[in-house]
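Q: Got a sequence here, can you model it:
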Amino acid sequence: MPEFTVAVLTNQGGAHLDGYFTGLAQTEQATRVVVADPSGASESLAKKLLGSKLHRFERDFQKCLAEHKPGLAVVTLEAVQGPPAIQAALDANCHVLAEKPACVTAADFEPLAQLAEMKHRHLMLAMANRTRNSVHAAKRLIRTGQIGQIYGSELHLIADQTRLVSPAYHKTWFADRARAGGGHLIWLGIHWIDLIMFLTDSQIIETAGFTGIVGGQPLKAEDSAAMALRFDNGTFGTMTSGYYLDRGKQMSIRIWGSKGWLELSFDEGEGLKWYSTAEPSPSIKKYDGAADDGTYTPFIQACVRASIDEAAPPPITPTQSLNVLKTIFACYRAAESGRSQSVFA
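A: As a prediction, the model looks like this:
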């Protein structure tokens, strides 16, 4: 097998490192991994999860990129630290998989997307739910007209409030908008904003709503958001995004159409179900296809394939990555101004 090197550029507070290291360890085409972390905090985890695939652990991003010449760079940093590292990786002619949100304003990400397009490099924001088997089954149902013309959608992504009560959490970058770009909406809600556009082959073009702190914790970023969404296909949707539970998550997407509906739920024991009057005897059906092998591993494998094989499509393009960020920041503008906002104003 040809050698293909992946670099992981991270630092203290880098998110989902266990998922990235495990995914790379399970990706056969990623033959060796180099990790660059100025803090050194990830070294033990890298050794544990990558094993013999860990080729070198460095402290300097530029040295890592220059000496090891990776074909793909995984960038997982505080959002505010993301753009310079992505820029360095693109300048080194790497494809890039960037942990979201990878910036604190869409304006910081836009020139990176443009650079990636100009250099014919992939810049893939980590919208890892795109590679779920159940998501692709839902997308096929919509594309083949099983629920007819889309009428509307409803999104819920609810996580636990418990994490927010920890003084240690209050000090992390996730709790500070200046470092993270926002709170729950940009960290978790962004997945569903991206997924509804991916499923329906449409773009959110206008948004209105509210964000705030409802749980009373001393945060510098929202723990709650409620948004209204207008799509370029003429339909409307709603999004509830917040830290409300004592533990776990409640995650669902519902889409209604002229011939039925479908629901994706990633709660424990749930999945994809749908109802279609296009069938001779309409009844509620459940997806019984291949189970999802987590989220990050299949997404990482798709990113590696696209980085090696020009014929393999990336799971998300630079423009799609930029557009979901523009949508999120339009939501924040709408909440701050009290007026609906165009995504592409």
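
Q: use CA for all of it now, contacts and neighbours both
A: Noted.

Q: what comes into contact with the one helix or strand residue 328 maps to?
A: Using DSSP states H and E, residue 328 falls within helix 318-337. Contacts to helix 318-337, defined as Cα atoms under 8 Å, 6 or more residues apart in numbering, come from residues 101, 105-106, 109-110, 113-114, 116-117, 122-125, 185-186, 190, 193-194, 204-211, 227, 340-344.

Q: now do stretch 124-136
A: Contacts for stretch 124-136 (Cα under 8 Å, 6+ apart): 96-102, 191, 194-195, 198-199, 264, 271-272, 287, 289-296, 298-299, 302-303, 314-318, 321.

Q: Identify each buried residue in that stretch, please.
A: In terms of neighbour count (16 or more other Cα atoms under 10 Å), stretch 124-136 has its buried residues at 124-135.

Q: Let's have those in a markdown table, adding distance to residue 47 and secondary structure.
A: Output for the buried residues of stretch 124-136, formatted as a markdown table (distance: Cα to Cα, whole Å; DSSP: H, G, I helix; E, B strand; the rest coil):
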| residue | distance to residue 47 | secondary structure |
| --- | --- | --- |
| 124 | 25 | strand |
| 125 | 25 | strand |
| 126 | 23 | coil |
| 127 | 26 | coil |
| 128 | 24 | helix |
| 129 | 27 | helix |
| 130 | 29 | helix |
| 131 | 27 | helix |
| 132 | 28 | coil |
| 133 | 30 | helix |
| 134 | 33 | helix |
| 135 | 33 | helix |
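
Q: Could you also give me the structure for this next sequence, so I can compare it with the first?
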Amino acid sequence: MPRSTQNHVPRVTEMTQSPSYPSGCLRFPKISRRSCLSESAAVLTASVFSRFAVAESDNEKLINIGLITEPSASHRSGYLDVLASCSGVRSVSVVDPTEDTIDDAKRRLGDRFNRGFRDVQQMLATARPELTVVTTEGHNAPAAVTAALQAGCHVLTEKPSCTKLEQFEQLARLAEQKKRHVMLAMATRSSGAIKKAKQLIADGVIGKPYSVHLLWVADQTRLTKPAYHQSWLADRERAGGGKLIYHGVHYLDVIQHLLDEPIREINGFTQNVGGQPIEVEDSAVVSFRFAKGATGTLNAGYYLGSGKQSAIRIWGSHGWLKLEHIERHPLRWRSTRPGAPEGIQEFDYADESGWYELFFQDAINSIRRGSPPPITTRESLRVLRTVFSAYKAVETGRTQTVEPA
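A: Predicted structure coming up:
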């Protein structure tokens, strides 16, 4: 079968962070190519984007959304832009106790902007959102998520959403009690390439997974700026950790999602390789074992002068799979199963709306239609247990068992 020889470059929404703002400003109430089978590629791509057309024609099921944020929050501007473009949204009400971001929210949301609030409880009681999005400094997130759950909202929350595992475990228990979702914003799951890779693995195209390697590398340059040194991202007490919990968490989630199998043991090393005056790691290398015996490694670090590098590689009993996701290179795989197409196959994907918009749309649709969420509360808890188990392994020098979620 023919391989694709053209590189289609999809557009991905770039989320930005604002490390220059002061921290601790939130005050919440203290409540506890086508592949070898071009038809399947076309169907997959069509299914990703048909969601938007379906949602547009389903106007009777619009939901109200709340956004709890602050000036220093990660991805705040990107989240506002996504909420302005997703289908199925009636209104967005924004909480910022400083009020510094309200005008920007009004401009980005346009007609969807409902009202700005300083107080979380007032917004929840007045706007009565079905979904509340939380993006705050890590140490402020647990109280915000708790308030939203207590008010009966589903929650989509930016990572890390906590600084200690116990905090998120409490949130997960509360979500189950309230029969609501707490969805960690693991947007990598929503990429067309990841969906295709999951399909290939589930269909046994590369056989039984033997081992995996993950790479998520960004620039060291950002860490050299005085504004970063003073930001919450550089402070373990406010952030919970560094590169592992901020970026590595995405790949620790997606690999368990791809294999449909939990990580059960983990060990590793973290360090400050760049020597910047920060209290979190800029480098993390971890090794792990899945429940059925496959092994893996993750290298996540700020090593480059500029740009990003990534890799997801999976070797199995009947072939291999490779994806350089952040660079938007085609998904490649080779299968040695009898009857499989010869040579390396490719799948080019077109995530034109961006991974976050796809993820948010899935979350919104799950609430409007009662369909499965893009990530469950238990899956959100699972990946944070994986991350914090890695931190404990580093601290103790001993391999840790990751408790099932």
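
Q: where does the TM-score land?
A: The TM-score (TM-score structural alignment, normalised by the length of the first structure) is 0.97; 344 aligned residues with a Cα RMSD of 1.2 Å.

Q: quick one on the thing from earlier: filter the contacts of helix 318-337 of the first structure down to just the ones in strands.
A: 123-125, 204-211, 227, 341-342 (DSSP state E).

Q: Pick out whichever of these sits closest to residue 76 of the first structure.
A: Each of those was scored against residue 76 of the first structure by Cα to Cα, and residue 125 proved nearest at 10.4 Å.

Q: if I look at the equivalent of residue 192 of the second structure over in the first structure, how far off is residue 294 of the first structure?
A: Matched to the first structure by TM-score structural alignment, residue 192 of the second structure sits across from residue 133. Noted for residue 133 of the first structure: a distance of 10 Å to residue 294 of the first structure, by Cα to Cα, to the nearest Å.

Q: do the same with residue 150 of the first structure
A: 29 Å.

Q: who's more crowded, these two?
A: Counted by other Cα atoms under 10 Å, residue 150 of the first structure and residue 294 do not tie: residue 150 has more neighbours, with 20 against 14.

Q: residue boundaries of the helices in the stretch 1-150 of the first structure?
A: 17-25, 43-50, 61-68, 82-91, 106-119, 133-143 (DSSP state H, counting those that start in this stretch).

Q: Out of the ones you listed, which gets nearest to residue 161 of the first structure?
A: helix 17-25 (22.6 Å).

Q: who's in contact with that closest one?
A: Against helix 17-25 of the first structure from outside (Cα under 8 Å, 6+ apart): 30, 33, 42, 45-46, 49-51, 53, 76, 296-298, 300-301.

Q: just those now: which is nearest residue 223 of the first structure?
A: Closest to residue 223 of the first structure, out of all of these and judged by Cα to Cα, is residue 76, at 22.1 Å.

Q: ok, that closest one touching residue 35?
A: No: in this structure, residue 76 of the first structure is not within contact of residue 35 by Cα atoms under 8 Å, at 11.1 Å.

Q: Common neighbours of the two, please.
A: The contact sets of residue 76 of the first structure and residue 35 overlap at 8-10 (Cα under 8 Å, 6+ apart).

Q: Would you mind giving those as a markdown table with neighbour count added?
A: Compiled in a markdown table, these are given as follows (neighbours: other Cα atoms under 10 Å):
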| residue | neighbour count |
| --- | --- |
| 8 | 29 |
| 9 | 28 |
| 10 | 27 |
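
Q: Which of those residues sits closest to residue 85 of the first structure?
A: residue 9 (7.5 Å).
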